[in-house]
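Asker: sequence and predicted structure, then a few things I'm wondering about:
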Amino acid sequence: MEISPLKNSRDPKSRNISWHDSNITREERHHRSRHRSCALWLTGLSGSGKSTLAFRLEKELYERNIGSYVLDGDNIRHGLNRDLGFSEEDRKENIRRIGEVSKLFVDAGLFVLAAFISPNENDRSMVRELFPSGDFLEVYVKCSLEECERRDPKGLYLKARAGTIPNFTGVSAQYDVPRTPDIIVDTEMMSVEEAVGFLLEQLELRQYLTIE
C-alpha cells in the first residue's frame, strides 16, 4: 500500500508521520448519500442566533435525509477544547482545531454547521484556507449589539457590563464584521423559520443538496 507524503503539514511535533489516503473518495460518499458536503461557518455576536439556526437547520436537513452535524462553541469547550481558555492565543487555537475537525466532517461527506463567534477576521480566513474552493461558506449571522444585549439568553452581557467577564466580544473585545461573507442572515429582520428557509434556499441555489 502506497503511503502519501504528509499533507498540509503545519510543522507537526513529530516528523515520523505520513498521510494515509482512504480507499473511498469523497465523490463516492456523495454518490452514496445523493448530496454534496460543505462547511457552513456561522459567525456573529453572542446572542445573534448562531446555535439556534445551526440546530434548526440540522433538523431540517435530517428530515430531507441529508447528513449533517452541529459543532457548537459551548459544546466543543466541554470536550475537545476543554483545555483552552479565552486568551487571544487560546481563542485562535480553538478556531484552528474546529477548522480541522470541520474539514474531516466535510471529507466524510457531511454538512458541518459550525456555530462560533470567531470574532477575528484573520482566524476565519485561516479556517477558509484549509478548504478547497466551494467547501466552505462563511455565514454572517447579522444582529446588532443592542438587540443581542436585549436578548442576552445566557446573561453574559449583563456580566460583561458588570466587569465580571473580561475580553467579552462586543463589549470589551472587538468583533470583526465579515467584509465579504458568502451568506448574510439578518436575525433582527427574520424569524428563525425564515432564516432557516433562506439558508436552505442558498444551499439549493449552490446545488449542494442534490447531485446529478
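Answerer: Looks like it arrived, so ask away. Every value quoted in this text rests on a predicted model; they were computed, and no experiment measured them.
Asker: can we go C-alpha only for contacts and neighbour counts from here?
Answerer: Will do.
Asker: the residue nearest to the spatial centre of the chain sits in which helix or strand?
Answerer: By CA atoms, centre = their mean, the chain has its centre lying nearest to Ala114, at 2.4 Å. According to DSSP states H and E, Ala114 maps onto strand 111-115.
Asker: got a list of contacts for that strand?
Answerer: The contact list for strand 111-115 (CA atoms under 8 Å, 6 or more residues apart in numbering) reads 36-43, 50-51, 54, 58, 67-73, 98, 102, 105-106.
Asker: cool, stretch 62-73 as well?
Answerer: With CA under 8 Å, 6+ apart as the test, stretch 62-73 has contacts from 33, 35, 51, 54-55, 58, 61, 98, 109-117, 209.
Asker: alongside the first one, take a look at this:
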Amino acid sequence: MGKVLWFTGLSGSGKTTIAEALKVKLEGIGKKVSIIDGDVVRNTINKHLGFSREDLIENNRVMAELARQSIADYVLVPKISPRSDDREQAKKIIGDKFIELFVDRSLQSCIERDVKGLYKKALSGEIPNFIGIAESNPYNPPENPDITINTEELALDKSVQKIVDFLHSQEF
C-alpha cells in the first residue's frame, strides 16, 4: 500500500475535483494512483446506507479498508468524514500511510455552489441528517490536518501544486 490521502471537507467543497486533477498530475510523473470516491462507494457497495451515525461509521470503515488494500503508490479518498473520530478510525485502519487533507470551503459557499443539488434537497427536507445542515450531523473540521487547501482562495491548479509540493517535502 502506498500513501493514502484522505480528503475531508463539506459536500461540494472540491474534494473529488482536486483528487481527479491530482491523479492526472501524479500519473504524469509515473505514479500509480487510484481514487476511492465517497459518492461512488455510497452509490455502489454501500448503497443500502443512509446518513445515520451508524451508517456513516460503516461507510467510513469500508472506504478505509478499501484504501488499505490498494496497491497504488497513492490512494486518493475524497470523503466528507465529518467527525474527528471518523478520521481517526480511518487513520487507525490505514496506519502511518494516512495523510489527512482538509478541503476548506465555507458552508455558505458550498450551498451557493450546490453542484450536485444535495443542499437544496437537504434544506427542503428531502435528505434527512445531511452532513453540515442537520443539527444532529455537523461537519467538524480537523484540528491539525497534514495539509489544508482552501478552495475559496486557491484555484484548482494551485491546489494540486500545493499538494504535490507537500508530498515532495515529505519525500513521498
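Answerer: Thanks, I have the structure now. Please read these numbers as outputs of a predicted model, since none were measured by experiment.
Asker: overlay them and tell me the TM-score.
Answerer: Overlay of the two chains. TM-score (TM-score structural alignment, normalised by the length of structure 2): 0.94; 170 aligned residues with a CA RMSD of 1.2 Å.
Asker: sorry, back to before: trace the residue nearest to the centre of structure 1 over to structure 2, please.
Answerer: Ala114 of structure 1 is assigned Val77 in structure 2 as its aligned equivalent, the criterion being TM-score structural alignment.
Asker: look up how far Ala122 of structure 2 lies from its match.
Answerer: 24 Å (CA to CA, to the nearest Å).
Asker: quick one: which of the contacts of strand 111-115 of structure 1 sit in helices?
Answerer: Of the contacts of strand 111-115 of structure 1, the ones assigned to helices by DSSP state H are Lys50, Ser51, Ala54, Glu58, Gly73, Ile98, Ser102, Phe105, Val106.
Asker: now the corresponding residue of structure 2 for Ile183 of structure 1: closest residue in space, sequence neighbours ignored.
Answerer: The alignment partner of Ile183 of structure 1 in structure 2, by TM-score structural alignment, is Ile147. Leaving aside its sequence neighbours, Ile147 of structure 2 sits nearest to Leu101 (CA to CA, 6 or more residues apart in numbering; 5.0 Å).
Asker: ok, that neighbour touching Asp146?
Answerer: Yes. Using CA atoms under 8 Å, Leu101 of structure 2 is in contact with Asp146, at 6.0 Å.
Asker: these two - which one has more neighbours?
Answerer: Comparing Leu101 of structure 2 with Asp146 by other CA atoms under 10 Å, the one with more neighbours is Leu101, at 24 against 14.
Asker: which element is the aligned residue in structure 1 for that one on?
Answerer: Using TM-score structural alignment, the partner of Leu101 of structure 2 in structure 1 is Val139. Using DSSP H and E, Val139 of structure 1 maps to strand 136-142.
Asker: mean shift between the following helix or strand past that strand and structure 2?
Answerer: The helix or strand immediately downstream of strand 136-142 of structure 1 is helix 145-151, counting by DSSP H and E. Overlaying structure 2 shows helix 145-151 of structure 1 at a mean distance of 0.8 Å from the equivalent residues (mean CA distance after the TM-score superposition for structure 1).
Asker: picking that back up, for the match of Ile183 of structure 1, what are its contacts?
Answerer: Listed by CA under 8 Å, 6+ apart, the contact set of Ile147 of structure 2 reads Glu100, Leu101, Phe102, Ile163, Phe166.
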